[in-house]
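Colleague: sequence below, structure please.
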Amino acid sequence: MTTTRTILLTGFQAFGGEQVNPSWQAVSALHGVRIVGHRVVARELPVAFGDSLKVLRAALKETQPTLVICVGQAGGRAQLSLERVAINVDDARIPDNLGQQPVDLPVVQGGPAAYFSTLPIKAMREALHVAGLPAEVSQTAGTYVCNHVFYGLMHALRNRRGVRAGFIHIPYSPAQATTHAGSPSLAVETVTSALKLAVRVALKTPSDVRMAAGAEH
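Modeller: As a prediction, the model looks like this:
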């Protein structure tokens, strides 16, 4: 009897005065979907330093995934941002949903300065472009709860062989953009389709492609 392998996708609760978070809307739409012989399990994370990692670690233990992609919102960005690196610092511009606002504190005391994504982010970007979807390789995941989760994810998996993981930021949804004049947006349904394609590429691409996707600043 063949055991179905698992993909863990996470999104976040709403934060910063927003009523919804499109990261969770997009991810939850894929819960139970099968992609390349894997079953998607979606989990919602709190926008809270510390608690987000407790929920994430519990989900990792429960699902024993072979692929993990955490998804968060970066309002103001125009494309899906395939994050390259997570850094070991919490430096919150605004409080989290529990009122916590750490400044210049490590995500993991004594941990390395950074972890790199183990997803084939350049192959994913190329496939998204071919499909007509806006995507970029991003060099910063910020220093808020998204980076906190990204770093905590990679730290939790540092000794777990065969599990690939990373983080994707998405823009505002059109509904949100109506209250953020001039901000770019992307339909939640489009984000869901893009995530499904990104997962498929990650599962079918053992080694990332070599192509320029850097930044000057």
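Colleague: could you use CA atoms for every contact and neighbour count after this?
Modeller: Fine.
Colleague: give me the contacts around the lengthiest helix in the chain.
Modeller: The single longest helix within the chain, with elements called by DSSP state H, is helix 188-204. With Cα atoms under 8 Å, 6 or more residues apart in numbering as the test, helix 188-204 has contacts from 22, 25-27, 29-30, 35-36, 67, 119-120, 123-124, 127-128, 133, 170, 173.
Colleague: give the buried residues for the helix or strand containing residue 175.
Modeller: According to DSSP states H and E, residue 175 maps onto helix 174-177. Applying a neighbour-count criterion of 16 or more other Cα atoms under 10 Å, one finds 174, 176-177 buried in helix 174-177.
Colleague: what of stretch 149-159?
Modeller: In terms of neighbour count (16+ other Cα under 10 Å), stretch 149-159 has its buried residues at 149-155, 157.
Colleague: what do you get for stretch 46-56?
Modeller: For stretch 46-56, using 16+ other Cα under 10 Å, the buried residues are 46-49, 52-53, 56.
Colleague: before we compare anything, build this one as well:
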Amino acid sequence: MSRAPRIVVAGYGRWIKAERNPAAQIAELLKTESVAGCELTSVVIPVSSVELPDHVCSILREERPDYWLGLGVNTAGTVIQPEMIGINWRHFSVADVDGAQPECRPIFSGGPDAYNSGLPNREIVQALCTEGIPAQVSFHAGTHLCNQMLYSVNHLSRTLDMPIRSGFIHVPQTPENVADAEDEERTCGSMSLAMMAQAIRIAIGVICDGFTPSTSKAA
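Modeller: Below is the predicted model of the structure:
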């Protein structure tokens, strides 16, 4: 009998652009749920460029997942956006929680220029739109921590000889966060937390539908 897929959902925590980060809120909700029959581990990760590699390595070694699904907020976003590519650059327009604001610096010196997402992003978007949740694939995850997670998980899993399938999804702000924002930021889009959480449940379901034990070498 085939085993259930092991999936890590990693949502970013608070930072200057989102004290109540919807990515963290979704991750917290999923901690108490059973989704699509998978073995789900849901974690909140600090928005720290320096600490991210250690967090990723620790989670990979402990959980040995088949899939990694990162979550972050796009403060200018209006739809659910599965990211297709992570690039080997950090260029922060806003500092992280440690005050770090690197400019034009690689994530890993000597690393590949980019990694493609290993998740079925096109199928995820189709499933979301079918359920009335606006979504669109994105080919640029930015150059902040969201891109750093997408790139780092791909790179570190290979370094650890764990060729898992990993990817990242951007979510919009919640209406509550937009309402609390400064005047000039209240025109950005938003989506209810309930709809965003449902979108991630659907995404996990699509991921699980494509799983076979041979998909990953994770043991």
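Colleague: now the helix holding residue 175 of structure 1 on structure 2. Mean distance?
Modeller: Between helix 174-177 of structure 1 and the corresponding residues of structure 2, superposition yields a mean separation of 0.7 Å, by mean Cα distance after the TM-score superposition for structure 1.
Colleague: residues in contact with that helix?
Modeller: Helix 174-177 of structure 1 is touched from outside by 18, 183-187, with contacts defined as Cα under 8 Å, 6+ apart.
Colleague: just the buried residues out of the contacts of helix 188-204 of structure 1, in ChimeraX syntax.
Modeller: Selecting only the buried entries of the contacts of helix 188-204 of structure 1 in ChimeraX, with 16+ other Cα under 10 Å as the criterion:
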select :22,25,26,27,30,35,67,119,120,123,124,127,128,133,170,173
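Colleague: now, the contacts of helix 188-204 of structure 1 that are in strands?
Modeller: By the criterion of DSSP state E, membership of the contacts of helix 188-204 of structure 1 in strands covers 35, 67, 170.
Colleague: what's the burial count for the alignment partner in structure 2 of residue 191 of structure 1?
Modeller: In structure 2, the position corresponding to residue 191 of structure 1 is occupied by residue 196, as judged by TM-score structural alignment. With neighbours defined by other Cα atoms under 10 Å, the count for residue 196 of structure 2 comes to 24.
Colleague: so how far is residue 188 of structure 2 from residue 196 of structure 2?
Modeller: Residue 196 of structure 2 sits at a distance of 16 Å from residue 188 of structure 2 (criterion: Cα to Cα, to the nearest Å).
Colleague: dump the residue contacts of the closest residue to residue 86 of structure 2 other than its chain neighbours.
Modeller: In space, residue 86 of structure 2 comes closest to residue 151 once its chain neighbours are excluded; the distance is 4.7 Å by Cα to Cα, 6 or more residues apart in numbering. Counting by Cα under 8 Å, 6+ apart, residue 151 of structure 2 makes contact with 85-88, 107, 114-115.
Colleague: again, but for residue 144 of structure 1
Modeller: Applying Cα under 8 Å, 6+ apart to residue 144 of structure 1 gives the contacts 90-93.
Colleague: again, only this time at 6 Å
Modeller: With contact taken as Cα atoms under 6 Å, 6 or more residues apart in numbering, residue 144 of structure 1 is in contact with residue 92.
Colleague: for structure 2, what spans make up the strands?
Modeller: Listed in chain order (using DSSP E), the strands of structure 2 are 6-12, 39-45, 67-73, 81-83, 85-87, 114-116, 165-171.
Colleague: rebuild those as a markdown table, extending it with distance to residue 201 of structure 2.
Modeller: Putting the strands of structure 2 into a markdown table (distance: least, Cα to Cα, whole Å) gives the following:
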| stretch | distance to residue 201 of structure 2 |
| --- | --- |
| strand 6-12 | 11 |
| strand 39-45 | 11 |
| strand 67-73 | 11 |
| strand 81-83 | 14 |
| strand 85-87 | 22 |
| strand 114-116 | 22 |
| strand 165-171 | 12 |
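Colleague: for residue 142 of structure 2, find the nearest of those.
Modeller: Residue 142 of structure 2 lies closest, by Cα to Cα, to one member of the strands of structure 2: strand 85-87, at 8.4 Å.
Colleague: what's the counterpart of the residue nearest to residue 86 of structure 2 in structure 1?
Modeller: Under the alignment (TM-score structural alignment), residue 151 of structure 2 pairs with residue 151 in structure 1.
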